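In: quick one: sequence plus predicted model below, questions after.
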Amino acid sequence: MTDLDAFPHPVYRDTVLAPLFEGVRAHYAAGMDAINRAHLVMLVETGILSRAEGAALAGALDAISAEVDPAALTYTGEHEDWFFLVEAQLRERLGDLGGALHTARSRNDMDHTLFKMALRPRVARVEAQVHDLAGTMLAKARAERDTLIVAYTHGQPAQPSTFGHYLAAATEVLLRDAARLSDAADGLEHSPMGAAAITTSGFPIDRARVAELLGFEGVLLNSYGCIASVDYVTGLYSAMKLPFVHLGRLVQDFAYWSAFEVGQLHLPRALVQISSIMPQKRNPVPIEHMRHLAAVTAGRCDMMVDTMRNTPFTDMNDSEGEVQQAGYAAFESGGRMLDLLAAVIAAARIDGARVRRNADAACVTITELADTLVRDEGLTFRAAHHVAAETARAVIAEGVPLGVGHAAFARAFEAQTGRATRLDAGAFAEATSPETFVARRDRPGGPAPAALDAAFDSYDETLARLRDRTRSRAARHAAADRARAAAFAALQET
């Protein structure tokens, strides 16, 4: 029979406390040690604890770190969680003084500080992967600046462009996503320590000093908000979701482009699997894996945001422990997708012959013929559009490329205008070539070489700034680790 007066109830132990303990062992033990050390330095520096008390506590913390291996422990329920295990170890070594470390702090401010610290390297890693992918896309876009593709709208062939222009568009989106992710990463850079349970403390604590020793940019100001406002969670996962939503659209294009009927995107053998029964099949299944990894990652981000929905504006387990750990899966699946997409983009090539055939079959350059008639023949665009449409219908019916359809064009022009065209067969072929189409779209943002080169330079600058922001945070965290170690060591100097 279960003793209902003894904590913990065995079912609560097994379903809640033991998994939480395992999570701390995997993710938080080192962060809790860092918080303990930074808080102790502050307590001594402010005179809340004496130097002798600080030295004794520092020595005990060092001994616990050396003697207690989290990986070797099995949860028994003797101590509620890792925090109380460490405190019990301190009291075992120091007696009542062991409880002094918890002066002027709470599990509330500690937990959210701990969760932010655990997220920081994960965010830095996914930022680096996003930046690397953007760099890969930009390099590929430069290399494929002049490589023609058929661009699609509404699932139908629309106009010629270049693979470089297409990848530049995707790079712009990814850089905007990276900026949003960087802003969300900045949301992790303010320390809740010193908020205590809700209202700070009556002791003369130095919140800024603890923030500095833990590598934060500063303190999160309002103490109630430190333990209640979980917008660092919702903001981060909202921002993290977007790259995978947007990159999933790119992946879907790759799936369509690589289909046999379209065939303008080709993946090498290293990224293609064969059928177990159909010898003719080339299955670019990495595209499917990217698609589902992007969807799973976005879904995991949604889960984190939705878990916070309609929760009370206070300290709560809904934003702690197991919930925080559940979010880490998004970094795992997302990181795999980003690395795979970078490899696919680097290896992919455009099948120029298929592009040319598809362009001819669908008359994708016909818009430039209409524009040419406005410029060179003085037609209104609507009249030019009519002539171009009639020309396209005729050459498609005849099954010939648009570039050799001058006769069909001349008939359509005379029927619309009542006069003969001044465009001879050579001028007509030039106006309807994909190269002419691209070259004449030289306005900012267009696919013409000069316009793309200018865009590439701007993307380089944006990417460099984003990389600098990530490196700056990492440098501050590393400097804080060194400063904390030195300040902690100084507590034990005689």
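Out: Arrived safely, thanks for sending.
In: only C-alpha atoms from now on, for both contacts and neighbour counts.
Out: Will do.
In: all helices of the stretch 351-494 of the chain, in order?
Out: If DSSP state H, counting those that start in this stretch is used as the criterion, the helices of the stretch 351-494 of the chain fall at 352-362, 366-377, 381-398, 406-417, 425-431, 434-440, 449-491.
In: of the ones you listed, which is nearest residue 13?
Out: helix 449-491 (34.5 Å; Cα to Cα).
In: dropping in the other structure now:
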Amino acid sequence: MALIRINGIPTADCPTSLLPYRGSKRALQFACTCSLAQQKGNTEMETVQKKLWGGRFEQSVTPAVEKFSESVSFDRKLYKHDIQGSRAHATMLAQQGLISMEDMENIISGLNEIERRIESGEFLWRTDREDVHMNIEAELIDLVGDPAKKLHTARSRNDQVATDVRLWCRDSMDKIIHKIMDFQVALIKLADSYKDLIIPGYTHLQRAQPLLLPHLLLAYVEQLERDIGRLKDCQQRMNYCPLGSCALAGTGLPIDRFATASALGFIEPLRNSVDAVSDRDFLLEFLSVNSILAVHLSRIAEEWVLWASEEFGFLTPSDAVSTGSSIMPQKKNPDPMELVRGKSARVIGNLTTLLVLCKGLPHAYNRDLQEDKEPLFDSTETVIAMLEVSTEFAYNISFNEERIAKSLTAGHLDATTMADYLVYKGVPFRTSHEIVGKSVALALSKGCQLSELSIAELRSVNPAFDEDVYKYLGVQNAVGWFRSFGSTGKACVMEELRLWKDKVVRR
């Protein structure tokens, strides 16, 4: 016999005859379990695969069904929250006199040992025990005996998994929020390093108006702050406890659902047992928030990928966050941000998967909901990775001020400010818009900037122009005239930057 490890975790003693097996790791794990049982005969096979729910069954499930149905290969991520919920449940059962204090102590001691074994890599995850819940409960029975058989009193896997997933999501949201904050700090530091840098702003990917670079970077920060708000809103709505709802109808036993909800940090128990076990709207909302966040990150990535190109040349990533080409030695690619842009598709796809999964399910619990875990885990892990690499990228880029300055002469970015000048002179805006349009056409015909047109040339377009018009022309002057709240004016942007720096310090 040989001990087989799947992803570093011991799974089963396997006959050495199977060691040259060429299938997947998951299939090998299953084959080992089945082969071991078959070698011991049919009686032993039923012993190996005996289910905690198998009292009415006379036959074991077939290997194909076993393999197809198991979820422990991915839902064991919930082990910590499953144990956390079981501790709270055992404590409540003892407080309500449904089990003795001694039984509770034995159960909690056994759960603590199982948690230690899992975290040290000693725990044997078995596919014949189906999922994380049955693996832990069966191991607990092996450890402490009959007291462990009392743990599932007034509890079903239906409310158990709904509780575990809510606990997991709540913790994961905290992680994502902290990662967003880290990215915000990187963006704020970047903005603080380039306080006076003017860049061309774009609409329709066409030159539009001049912007201070910090104004654009802080736009990213504002969007990310709304993502934090959405996560906190979602977290608040999901923070209600399903535990004690049992399979779908609750229980006739005198449990205290408010006690377990409080022990687990929930606001209160969910009020309807059918709703508690059957709806995954909290996951749909979480994955929706992740998708919006992923879209924000993808848009930032797209902008930075464009700006790193030779055509723009506005920013340069350091070698530490760039890759090269296998064939073109001159290439330096901003691949991390291209992957951020690409991975947003996975996050959006996970939301779509879950929406389709849930759309046709009758109430209450259906086994289809086992399939909610992998999209949930992948969405969360992908978003965290996207945030981490975006933060790393932000700390490893520099903006090419000389190249940006040269780009500001194209596109007549001061045209709108020129129109505002005419408004100050009493010209209706629609008229001033037309006048400036003709002035731009004149400048284009002469191959010059608006600021390079003489006063005589400007007055040939309209007599409202005077010598003071030049105070409004050129990107430096144009930016100086912005003064509305939230605009790109220097005073507004510096105040915004100061407020964000203060907010970061207070966190």
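Out: Now that the structure is in, tell me what you want to look at. Being a predicted model, the structure only gives us computed values, none of them experimental.
In: what's the TM-score here?
Out: A TM-score of 0.82 describes the superposed chains when it is computed by TM-score structural alignment, normalised by the length of structure 1; 453 aligned residues with a Cα RMSD of 3.0 Å.
In: show me which residues of stretch 319-332 of structure 2 are buried.
Out: 321, 322, 332 (16 or more other Cα atoms under 10 Å).
In: same deal with stretch 255-273 of structure 1?
Out: Within stretch 255-273 of structure 1, the residues that qualify as buried are 255, 257, 258, 259, 262, 263, 264, 265, 266, 267, 271, 272, counting by 16+ other Cα under 10 Å.
In: select, out of the helices of the stretch 351-494 of structure 1, the one closest to residue 174 of structure 1.
Out: Residue 174 of structure 1 sits nearest to helix 449-491 of all the helices of the stretch 351-494 of structure 1, at 10.0 Å, using Cα to Cα.
In: please enumerate the strands of structure 2.
Out: 2-6, 9-14, 198-203, 206-212, 315-317, 397-399 (DSSP state E).
In: put together CSV for those strands, with distance to residue 69 of structure 2 on each row.
Out: What follows is the strands of structure 2, written out as CSV (distance: least, Cα to Cα, whole Å):
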stretch, distance to residue 69 of structure 2
strand 2-6, 18
strand 9-14, 17
strand 198-203, 51
strand 206-212, 54
strand 315-317, 47
strand 397-399, 48
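In: nearest to residue 148 of structure 2, out of the ones you listed?
Out: Among the strands of structure 2, strand 9-14 comes nearest to residue 148 of structure 2, with 22.5 Å by Cα to Cα.
In: show only the entries of the buried residues of stretch 255-273 of structure 1 found in helices.
Out: Among those, DSSP state H puts 255, 257 in helices.
In: now for the buried residues of stretch 255-273 of structure 1, which pair is the farthest apart?
Out: 262 and 271 (18.4 Å).
In: before we move on, back to that, and the helices of the stretch 351-494 of structure 1: which comes nearest residue 56 of structure 1?
Out: Of all these, helix 449-491 comes closest under Cα to Cα, at 8.8 Å.
In: just checking, what packs against the closest one?
Out: helix 29-45, helix 51-67, helix 107-143, helix 163-186, helix 207-213 (3 or more Cα pairs under 8 Å, 6 or more residues apart in numbering; DSSP states H and E).
In: export those helices to TSV and tack on mean neighbour count and distance to residue 344 of structure 1?
Out: Shown next, in TSV, are these (neighbours: other Cα atoms under 10 Å; distance: least, Cα to Cα, whole Å):
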stretch	mean neighbour count	distance to residue 344 of structure 1
helix 29-45	22	37
helix 51-67	18	44
helix 107-143	21	10
helix 163-186	21	13
helix 207-213	22	42
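In: roughly how far does the aligned partner of residue 214 of structure 1 in structure 2 sit from residue 496 of structure 2?
Out: Counting by TM-score structural alignment, residue 214 of structure 1 lines up with residue 264 in structure 2. Distance, residue 264 of structure 2 to residue 496 of structure 2, by Cα to Cα, to the nearest Å: 39 Å.
In: name the residue in these two with the higher neighbour count.
Out: residue 264 (22 against 19; other Cα atoms under 10 Å).
In: can you count the residues close to residue 241 of structure 1?
Out: 23.
In: which one is the aligned residue in structure 2 for it nearest to, not counting chain neighbours?
Out: Residue correspondence to structure 2 (TM-score structural alignment): residue 241 of structure 1 is matched to residue 291. Among residues not flanking residue 291 of structure 2 along the chain, residue 348 sits closest, at 5.2 Å (Cα to Cα, 6 or more residues apart in numbering).
In: surely that neighbour and residue 293 touch.
Out: No: the pair residue 348 of structure 2 / residue 293 is not scored as a contact, 10.1 Å apart, by Cα atoms under 8 Å.
In: neighbour-wise, which of those two wins?
Out: A direct count of neighbours by other Cα under 10 Å for residue 348 of structure 2 and residue 293 places residue 293 higher, at 24 against 20.
In: list the contacts of the residue lying closest to the more buried one once chain neighbours are set aside.
Out: Here the nearest residue to residue 293 of structure 2 in space, its sequence neighbours aside, is residue 227; by Cα to Cα, 6+ apart that works out to 6.0 Å. For residue 227 of structure 2, the contact set (Cα atoms under 8 Å, 6 or more residues apart in numbering) comprises 289, 292, 293.
In: please report how far residue 227 of structure 2 lies from residue 339 of structure 2.
Out: From residue 227 of structure 2 to residue 339 of structure 2 the distance is 20 Å (Cα to Cα).
In: same deal with residue 425 of structure 2?
Out: Counting by Cα to Cα, the separation of residue 425 of structure 2 from residue 339 of structure 2 is 51 Å.
In: and if you look at residue 325 of structure 2?
Out: Residue 325 of structure 2 is 15 Å from residue 339 of structure 2, where distance means Cα to Cα.
In: now do residue 272 of structure 2
Out: Residue 272 of structure 2 sits 43 Å away from residue 339 of structure 2, going by Cα to Cα.
In: again, but for residue 294 of structure 2
Out: Distance from residue 294 of structure 2 to residue 339 of structure 2, by Cα to Cα: 11 Å.
In: who has more neighbours, these two?
Out: Neighbours were counted for residue 294 of structure 2 and for residue 339 using other Cα under 10 Å; residue 294 has more, 28 against 14.
In: read off where stretch 158-167 of structure 2 ends up in structure 1.
Out: Counting by TM-score structural alignment, stretch 158-167 of structure 2 pairs with residues 108-117 of structure 1.
In: contacts for that stretch?
Out: The contact list for stretch 108-117 of structure 1, computed with Cα under 8 Å, 6+ apart, reads 28, 31-32, 35, 188-189, 191-198, 226-227, 315, 320, 324.
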